[in-house]
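*Asks:* Fold the following.
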Amino acid sequence: MLALLDSTYAGWDARPMIHVSAALLHRQIVAVFTCWGMAADAAAAAADVMVETDLSGVDSHGIGMLPHYQRLFAEGRLDPKAAPVVLRDNPCMVLVDARHGLGHVAALKAMELAIEKARQSGLGLAGVTGSNHYGAAGYYARMAAGHGLLAISLTNAPSPLLVPVFGREAALGTNPIAFAAPTAAAERPVLLDMATTTVAYGKVSIARRAGKRLPEGWALDAEGRPETDAAVAAEARRLAPLGGSREQGGHKGYGLALMVEILCATLTGAQASAQETGHFFLVIDPGFFRSTDAFQGDMAALLARLRGITPVDLAQPVLIPGDPEHAALERRRAAGIPLVPTLVEEVRAVCAQCGAPFLLGDGSA
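*Replies:* Modelled structure (predicted):
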């Protein structure tokens, strides 16, 4: 997996990529958000999430989502001025209404509340309703791990992309699942972040921008057969569930997607008819069950056992979920965040549409 880091576009586009500093990327995103009318603190917080995501190598959920957010804003589905409000609250649970604002803002508030409740009660649960896309699910789970807490972060998506096993039509979103567990080095937690489709839709967009054909098993055509043309797949919006076919375990991915839909939308009241998104966060304090030293000791032993497994290829050791993101974070902080030329032009178009300054240029600043 480490060998694949920063190779998302390798060989996909003959044009040279630009490398942008995290600071410049942050300024560009904030410039767009504030042009929409978003409050400065909310714009900066949402940009923090997006830039950290790109630094971690999750190119599908950082600035690559900006054109989509611009469409939501232009269609009136995203209110950049909305401030999330608490609808219900008790010592362990809270329900937050995003009021159709950008999902990052409401998700940050909800996770902060869940973390505080877990510190006080050992368990914190937060739901968000009336929201929009919140970026990478793993960002919020990692927030809790930084406080020594275990966390699950889920979100549904109102745009259907996942085709159920035996079906032809998309019925659920990619509905990702993220889980984080703290380690003795709190800045490097175990971090699982996965779509319940075979691949996130953003990866299809990456392939489209780079002119790359898709591997079989990612996307489907109207007859339920594999679709490998990235441009066609991006337009058709039909993704296979995690596992692919019934024989390969696709029913498991479909079932997980349904679980996420129930917890994020049915439970919170996010209305599919109103194109609303819901989020769900669960935070657990391991200190309720045992001492921190005992928990961390067993965590270290577990991870050491996994890392010690003999690999198939000696040049590629067994990894722990979160290792690739951590490695990408270190490298991209030093070398910058790579942007494919097509994405740079899409960001330029977003700036032109909303009147924000285009700051990326050649990425040298």
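*Asks:* going forward, measure contacts between C-alpha atoms and count neighbours the same way
*Replies:* Will do.
*Asks:* any idea which helix or strand comes after the longest helix along the chain?
*Replies:* When the chain is parsed with DSSP state H, its longest helix is helix 103-121. From helix 103-121 onward toward the C-terminus, using DSSP states H and E, the following helix or strand is strand 123-131.
*Asks:* Which strands or helices does the helix or strand just after that following strand pack on?
*Replies:* Remark: after strand 123-131, the chain's next helix or strand is helix 137-145, criterion DSSP H and E. On a contact count with 3 or more C-alpha pairs under 8 Å, 6 or more residues apart in numbering; DSSP states H and E, helix 137-145 meets helix 103-121, strand 150-155, strand 177-181, strand 190-194.
*Asks:* run this one through as well so I can compare:
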Amino acid sequence: MPLVAAETCRAQITSILTAWGMEAEAVRVTAEVMLETDLAGVDSHGISMLMDYDESRRKGRLNLKAVPRIVRQNPVTALVDAEAGLGHPAAVFGMKLAMSKAKLSGVGVVTVRNSHHFGAAGYYAALAPAEGLVGMVTSATRSISVVPTRGSIPLLGTNPIAFAAPAVRNAPFRLDMATSSCASNKVKVHDLQGRPLPAGWVLDEGGHPVTDPAEAWHRLRVTHQGGLTPLGGTEEMASHKGYGLAMMVHILGGVLSGASFSPIRNRTQQPEDPDNLGHFFMAIDPDCFRGEGEFEADLDEAIDVLHATPASDPAKPVLVAGDPEVASRARRLAEGIPIPESLALQLRGVCERAGVPCLMP
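*Replies:* As a prediction, this is how the structure comes out:
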């Protein structure tokens, strides 16, 4: 698979967003989030999202001049309106606002409404440990792709949750996960790369596994017959808990902010109407609970214990959340970001419509 230098990917994203008419700072922030997402190995939420954003732009759903604004706030909370722009600038704004409140009051909680897709939740949670804080992020989602436990049609999104905490000797703990068996865009990545899906990620309307990625992606995006399983897969009790977790995430990211719930919104949404997605950001100052440095020291010890666990395969040491992203970032900075030919072809179309040169091989 062709490897493309990170700065080439950044330049490509930047040229496209600029041609669309986004403000320079919004372009910088969005390109940074998307690039770091690809470097972390989350191929489903980086540069491969440009086709989706282009579709929303051409339908008139995106406010390309959006500037996030605070609607209401107090010392520890705030509500932000993303003004129907791409979610990345509003999410960075919201997380940094929560962090500033946490530094003053010990905790900060910010919700965002009237937003669009914001990429990988883990990026925003990871902003907190860089400043000695604990971060948590959740988001409602636009697409309806997850079949509720005992259901036959999809009603929920993949509703992500991310959590990050600072250490000293070790990389920060960084958990980033969907509340479904996989993120729906991972099905897209499997389709782009021509790789079959694991059985249990996607079911048809009869509850049978779908392993062909093209068929699964068509079901998720076009026919809506069957869909992703909740976290826990096909085992009913585990699936039920995953379904409940997905609803918890929507309550925090969507209901609390006053954003939309996709099954309800889709009844009346016109092609040009914004998605009105909601996000949730929380930051906690551990020094409010512990002496300075004690939290990080204890977390380091816990991570060390996990790393020291005897591995079932000596060639594959025990991983802690955040390890794969750190390893991927180092490797891809050195070697480049893999861009399948099928993705490069679609990016060429985006570039043509934007009137900018395509930098992909």
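*Asks:* one step back: check the helices and strands packed on helix 137-145 of the first structure for me and report the most buried one.
*Replies:* Most buried of those by mean neighbour count (mean count of other C-alpha atoms under 10 Å) is strand 150-155; its value is a mean of 28.
*Asks:* Out of the helices and strands packed on helix 137-145 of the first structure, flag the one nearest Val318 of the first structure.
*Replies:* Nearest to Val318 of the first structure, of all those, is strand 190-194, at 13.7 Å by C-alpha to C-alpha.
*Asks:* Kindly name the residues of the first structure that line up with stretch 191-208 of the second structure.
*Replies:* With TM-score structural alignment applied, stretch 191-208 of the second structure matches the range 208-225 in the first structure.
*Asks:* okay, which residue is most central for the first structure?
*Replies:* Ala136 (1.6 Å; C-alpha atoms, centre = their mean).
*Asks:* His61 is in contact with that one, correct?
*Replies:* Yes: Ala136 of the first structure is within contact range of His61, at 5.7 Å (criterion: C-alpha atoms under 8 Å).
*Asks:* shared neighbours, those two?
*Replies:* The contact sets of Ala136 of the first structure and His61 overlap at Thr53 (C-alpha atoms under 8 Å, 6 or more residues apart in numbering).
*Asks:* Aligned to the residue nearest to the centre of the first structure, what sits in the second structure?
*Replies:* Aligned partner of Ala136 of the first structure by TM-score structural alignment: Ala120.
*Asks:* Quick check: the corresponding residue of the second structure for Gly173 of the first structure vs Gln346 of the second structure, distance?
*Replies:* Matched to the second structure by TM-score structural alignment, Gly173 of the first structure sits across from Gly157. From Gly157 of the second structure over to Gln346 of the second structure the distance is 25 Å, taken as C-alpha to C-alpha, to the nearest Å.
*Asks:* same check, this time on Arg195 of the second structure
*Replies:* According to C-alpha to C-alpha, Arg195 of the second structure and Gln346 of the second structure sit 18 Å apart.
*Asks:* so is Ile251 of the second structure in a helix, a strand, or just coil?
*Replies:* helix (DSSP: H, G, I helix; E, B strand; the rest coil).
*Asks:* Then Val165 of the first structure?
*Replies:* Judged by three-state DSSP, the three-state class of Val165 of the first structure is coil.
*Asks:* looking at it, it is touching Lys252, isn't it?
*Replies:* No: at 9.4 Å, Val165 of the first structure and Lys252 do not qualify as touching, with contact defined as C-alpha under 8 Å.
*Asks:* Show me the helices in the second structure, by range?
*Replies:* 6-20, 24-39, 50-59, 87-105, 121-125, 184-193, 213-218, 236-250, 262-265, 294-307, 323-335, 341-354.
*Asks:* which of these is buried the deepest?
*Replies:* Of all those, helix 121-125 has the most neighbours on average by mean count of other C-alpha under 10 Å, namely a mean of 27.
*Asks:* Nearest residue to Gly253 of the first structure in space, please, no chain neighbours.
*Replies:* Closest residue to Gly253 of the first structure apart from its sequence neighbours, by C-alpha to C-alpha, 6 or more residues apart in numbering: Leu242 at 4.3 Å.
*Asks:* Determine the number of other residues adjacent to the one you found.
*Replies:* Using other C-alpha atoms under 10 Å as the criterion, Leu242 of the first structure is surrounded by 27 other residues.
*Asks:* how close does it sit to Pro215 of the first structure?
*Replies:* Distance from Leu242 of the first structure to Pro215 of the first structure, by C-alpha to C-alpha: 14 Å.
*Asks:* And for Asp193 of the first structure?
*Replies:* Distance from Asp193 of the first structure to Pro215 of the first structure, by C-alpha to C-alpha: 21 Å.
*Asks:* In the second structure, what sits opposite Val190 of the first structure in the alignment?
*Replies:* Correspondence of Val190 of the first structure to the second structure, assessed by TM-score structural alignment: Phe173.
*Asks:* Equivalent analysis for Tyr69 of the first structure, please.
*Replies:* Residue correspondence to the second structure (TM-score structural alignment): Tyr69 of the first structure is matched to Tyr53.
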